[in-house]
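Engineer: coordinates only, sequence not included:
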């Protein structure tokens, strides 16, 4: 029997690293389920892999192993698919604390994912960590960036038939950083990247609600020089949880997490509550 599509949406980045390096698997102190930003694939999170951490990336349709699949209709659909896969995973009932981490667009996916895990599947989450994304209720302009303060121009760039649309989108990518210049200068790679990025940005810009409230603690992350979102805008996520809320800032702009890897992992471990028993979800 072929696997359900949902089974392809989780990529075990730690297992991939062990296969490449031949290192034995040890008991992790933390399990991180990470949602990538617009245009990125699950492999965005390889920098998190460490011997004492189990890292899984959420793979959205339209990239890597899911290249031929159409874009999801909504961020909620992405989260529901990932939540079903997590609930069915053998490690979901283990006592290793589960941290759900999302960056930029992935932060909105992560919030929806934790809500679905708690409310629909009874899977406890030790920490929800959201990076570089304002809560929908703060009315953040999603296209604001160092390269352009005009959200209308970014929206126009989402139409592939508009004159200069590709060039405008490349300028936006260059402005927020995080994409290698070798990719931005390669027409063949851009032909693969830009359609996926446009689909993701449409989903991100149309996402205008908070999910049902969660029980997990909340950690809000941003780069100290990130012009796309400030700490006050991110603070709108407080309405999502009745649990404790903490902030961390790292040096850098919109993509600061890789350079702060060890500090980030320490912050995630420190803010995660101990793993609890799995609750029975609705049937």
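Structural biologist: Yep, that arrived. If you're wondering where the values come from, they're calculated on a predicted model, not measured in any experiment. Numbers count the residues shown, from 1 in each chain.
Engineer: For the rest of this, base every contact and every neighbour count on C-alpha atoms.
Structural biologist: Will do.
Engineer: And what about residue 101, helix, strand or coil?
Structural biologist: strand (DSSP: H, G, I helix; E, B strand; the rest coil).
Engineer: surely it meets residue 128?
Structural biologist: Yes - counting by CA atoms under 8 Å, residue 101 sits close enough to residue 128 to count as a contact (6.1 Å).
Engineer: list the residues that contact both of these two?
Structural biologist: Common neighbours of residue 101 and residue 128, counting by CA atoms under 8 Å, 6 or more residues apart in numbering, are residue 110.
Engineer: Same drill for the two, tell me which one is more crowded.
Structural biologist: residue 128 (30 against 27; other CA atoms under 10 Å).
Engineer: any idea how far the more buried one lies from residue 10?
Structural biologist: As for residue 128, its distance to residue 10 is 17 Å (criterion: CA to CA, to the nearest Å).
Engineer: Residue 37 now?
Structural biologist: Relative to residue 10, and taking CA to CA, residue 37 is found at 15 Å.
Engineer: Buried residues in the biggest helix by length in the chain, which are they?
Structural biologist: Secondary structure of the chain per DSSP state H: the longest helix is helix 187-206. Judged by neighbour count (16 or more other CA atoms under 10 Å), helix 187-206 contains these buried residues: 190, 193-201, 203-204.
Engineer: chain center to whichever strand or helix holds residue 263: distance?
Structural biologist: For residue 263, the element it lies in under DSSP states H and E is helix 261-271. Relative to its parent chain, helix 261-271 has a centroid offset of 16 Å by CA atoms, centre = their mean, to the nearest Å.
Engineer: Quick one: list the elements packing against that helix.
Structural biologist: strand 127-131 (3 or more CA pairs under 8 Å, 6 or more residues apart in numbering; DSSP states H and E).
Engineer: Next SSE downstream of the strand it packs on?
Structural biologist: Using DSSP H and E, the first helix or strand after strand 127-131 is helix 151-157.
Engineer: Now find how far off-centre that following helix is within its chain.
Structural biologist: Computed by CA atoms, centre = their mean, the chain-centroid distance of helix 151-157 equals 23 Å.
Engineer: now do stretch 187-199
Structural biologist: How far stretch 187-199 lies from its chain's middle: 19 Å, per CA atoms, centre = their mean.
Engineer: Over to stretch 102-118?
Structural biologist: 7 Å.
Engineer: And for stretch 112-124?
Structural biologist: With CA atoms, centre = their mean, you get 16 Å for stretch 112-124.
Engineer: Surely residue 241 is in contact with residue 218?
Structural biologist: Yes - using CA under 8 Å, residue 241 is in contact with residue 218, at 7.1 Å.
Engineer: More neighbours: which of those two?
Structural biologist: The neighbour count for residue 241 versus residue 218, taken as other CA under 10 Å, is higher for residue 218 (26 against 17).
Engineer: Secondary structure element holding residue 220?
Structural biologist: If you go by DSSP H and E, residue 220 is part of strand 218-223.
Engineer: structure B:
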């Protein structure tokens, strides 16, 4: 395809340009930024390129306010992403809060009559129609820090650094607010295949809650479970990239 790389703070393209026939857009979980996916970028190939979504309020967008409601975020993100979706085929991957964003972004593209992703890969989040019954966003800082400890992925030295937590916790709380106050609205299932990846010991959601994603597609559906907790893939991106590339008929 004749491609142009995005010129927007919302999207970080791969370090090398391949003009691959398929793009995989990656959406981060609560509190995280594009750096979470930096190890993934080394797997860009002539067949598939990884583009990372950078939300406001973190890393190079630190001075921008975080969103605390999903609807305005989806509106802004859709407008920013449309030019990057036009050149050819694409797929979405989202973890935890990122799974919800990827899902609602796909529904918004459908509402606007725009091209939809080839595949929707979601990870580490209960199906969107299941309300979150144990919200954290109103809890005090010590409870939020303990939640991060249970999720895994944040070094203990960081959790015990008061200066870093003073910077990070407001971002995390804003993202939790967005994720936990989300109000699901019923629509027709997507005509997009969905694969849900989850961990057996995830404190955020159960295998039964992962399974309910099947209600959101009229196409193919698959649930793949892994050992570990919420951030089971952080130290080994291939755990997820291998099944994703396989389902997109690309080589890793």
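Structural biologist: Received it, and whenever you're ready, just let me know what you need. Nothing here was measured: the structure is a model prediction, and the numbers come from that model.
Engineer: Mean distance of the longest helix of structure 1 to its aligned residues in structure 2, please.
Structural biologist: Its matched residues in structure 2 lie on average 0.8 Å from helix 187-206 of structure 1 after superposition (mean CA distance after the TM-score superposition for structure 1).
Engineer: Give me the range in structure 2 that that helix lines up against.
Structural biologist: Across structure 2, the stretch matching helix 187-206 of structure 1 (TM-score structural alignment) is residues 162-181.
Engineer: outside of that stretch, which residues touch it?
Structural biologist: Here stretch 162-181 of structure 2 makes contact (CA under 8 Å, 6+ apart) with 30-32, 57-58, 66-70, 97, 100, 131-132, 135-138, 141, 144, 158-159.
Engineer: Which among these count as buried?
Structural biologist: For the contacts of stretch 162-181 of structure 2, buried by 16+ other CA under 10 Å: 30-32, 57-58, 66-70, 97, 100, 132, 136-137, 141, 144, 159.
Engineer: taking these one by one, which sit in helices?
Structural biologist: Among those, DSSP H puts 70, 97, 100, 141, 144, 159 in helices.
Engineer: which of those lies closest to residue 226 of structure 2?
Structural biologist: Lowest distance from residue 226 of structure 2 to these (CA to CA) belongs to residue 97, with 18.8 Å.
Engineer: What does the closest one correspond to in structure 1?
Structural biologist: Match for residue 97 of structure 2 (TM-score structural alignment): residue 105.
Engineer: you'd agree its match is up against residue 39?
Structural biologist: No - contact criterion CA under 8 Å: residue 105 of structure 1 and residue 39 do not qualify, at 9.3 Å.
Engineer: what about the strands in the stretch 1-150 of structure 2?
Structural biologist: Along the stretch 1-150 of structure 2, counting by DSSP state E, counting those that start in this stretch, strands occupy 11-12, 22-27, 48-53, 89-95, 120-123.
Engineer: To residue 113 of structure 2, which of the ones you listed lies closest?
Structural biologist: strand 89-95 (15.6 Å).
Engineer: Check the offset of the closest one from the chain's centre.
Structural biologist: 8 Å.
Engineer: Could you name the helices and strands sitting against it?
Structural biologist: strand 22-27, helix 97-111, strand 120-123.
Engineer: which residues touch that strand?
Structural biologist: Under the criterion CA under 8 Å, 6+ apart, residues 21-29, 99-102, 117-125 lie in contact with strand 89-95 of structure 2.
Engineer: try stretch 113-126 of structure 2
Structural biologist: Contacts of stretch 113-126 of structure 2 (CA under 8 Å, 6+ apart): 85-86, 89-100, 102-103, 106, 109-110, 192-199, 202, 204-206, 209-210, 212-213, 230, 244, 248.
Engineer: try stretch 25-36 of structure 2
Structural biologist: With CA under 8 Å, 6+ apart as the test, stretch 25-36 of structure 2 has contacts from 12, 37, 50-55, 58-59, 90-99, 101-102, 168-169, 171-173, 175-176, 179, 234.
Engineer: Can you give me the distance of residue 75 of structure 2 to residue 108 of structure 2?
Structural biologist: Distance from residue 75 of structure 2 to residue 108 of structure 2, by CA to CA: 8 Å.
Engineer: Look at those two and report which has more neighbours.
Structural biologist: residue 108 (17 against 12).
Engineer: Against residue 225 of structure 2, how distant is that one?
Structural biologist: From residue 108 of structure 2 to residue 225 of structure 2 the distance is 28 Å (CA to CA).
Engineer: Repeat that for residue 62 of structure 2.
Structural biologist: Taking CA to CA, one finds residue 62 of structure 2 at 34 Å from residue 225 of structure 2.
Engineer: just residue 75 of structure 2 next, same as before
Structural biologist: Taking CA to CA, one finds residue 75 of structure 2 at 32 Å from residue 225 of structure 2.
Engineer: Likewise for residue 150 of structure 2?
Structural biologist: Distance from residue 150 of structure 2 to residue 225 of structure 2, counting by CA to CA: 19 Å.
Engineer: For residue 133 of structure 1, grab the count of nearby residues.
Structural biologist: Neighbours of residue 133 of structure 1 (other CA under 10 Å): 29.
Engineer: how near is the equivalent of it over in structure 2 to residue 177 of structure 2?
Structural biologist: Under the alignment defined by TM-score structural alignment, residue 133 of structure 1 corresponds to residue 125 in structure 2. Separation of residue 125 of structure 2 from residue 177 of structure 2 (CA to CA): 15 Å.
Engineer: Check residue 86 of structure 2 too.
Structural biologist: When residue 86 of structure 2 is compared with residue 177 of structure 2 (using CA to CA), they lie 32 Å apart.
Engineer: follow-up on the earlier one: output the helices and strands packed on strand 89-95 of structure 2 in JSON lines; the columns should cover distance to residue 186 of structure 2.
Structural biologist: Shown next, in JSON lines, are these (distance: least, CA to CA, whole Å):
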{"stretch": "strand 22-27", "distance to residue 186 of structure 2": "23"}
{"stretch": "helix 97-111", "distance to residue 186 of structure 2": "11"}
{"stretch": "strand 120-123", "distance to residue 186 of structure 2": "18"}
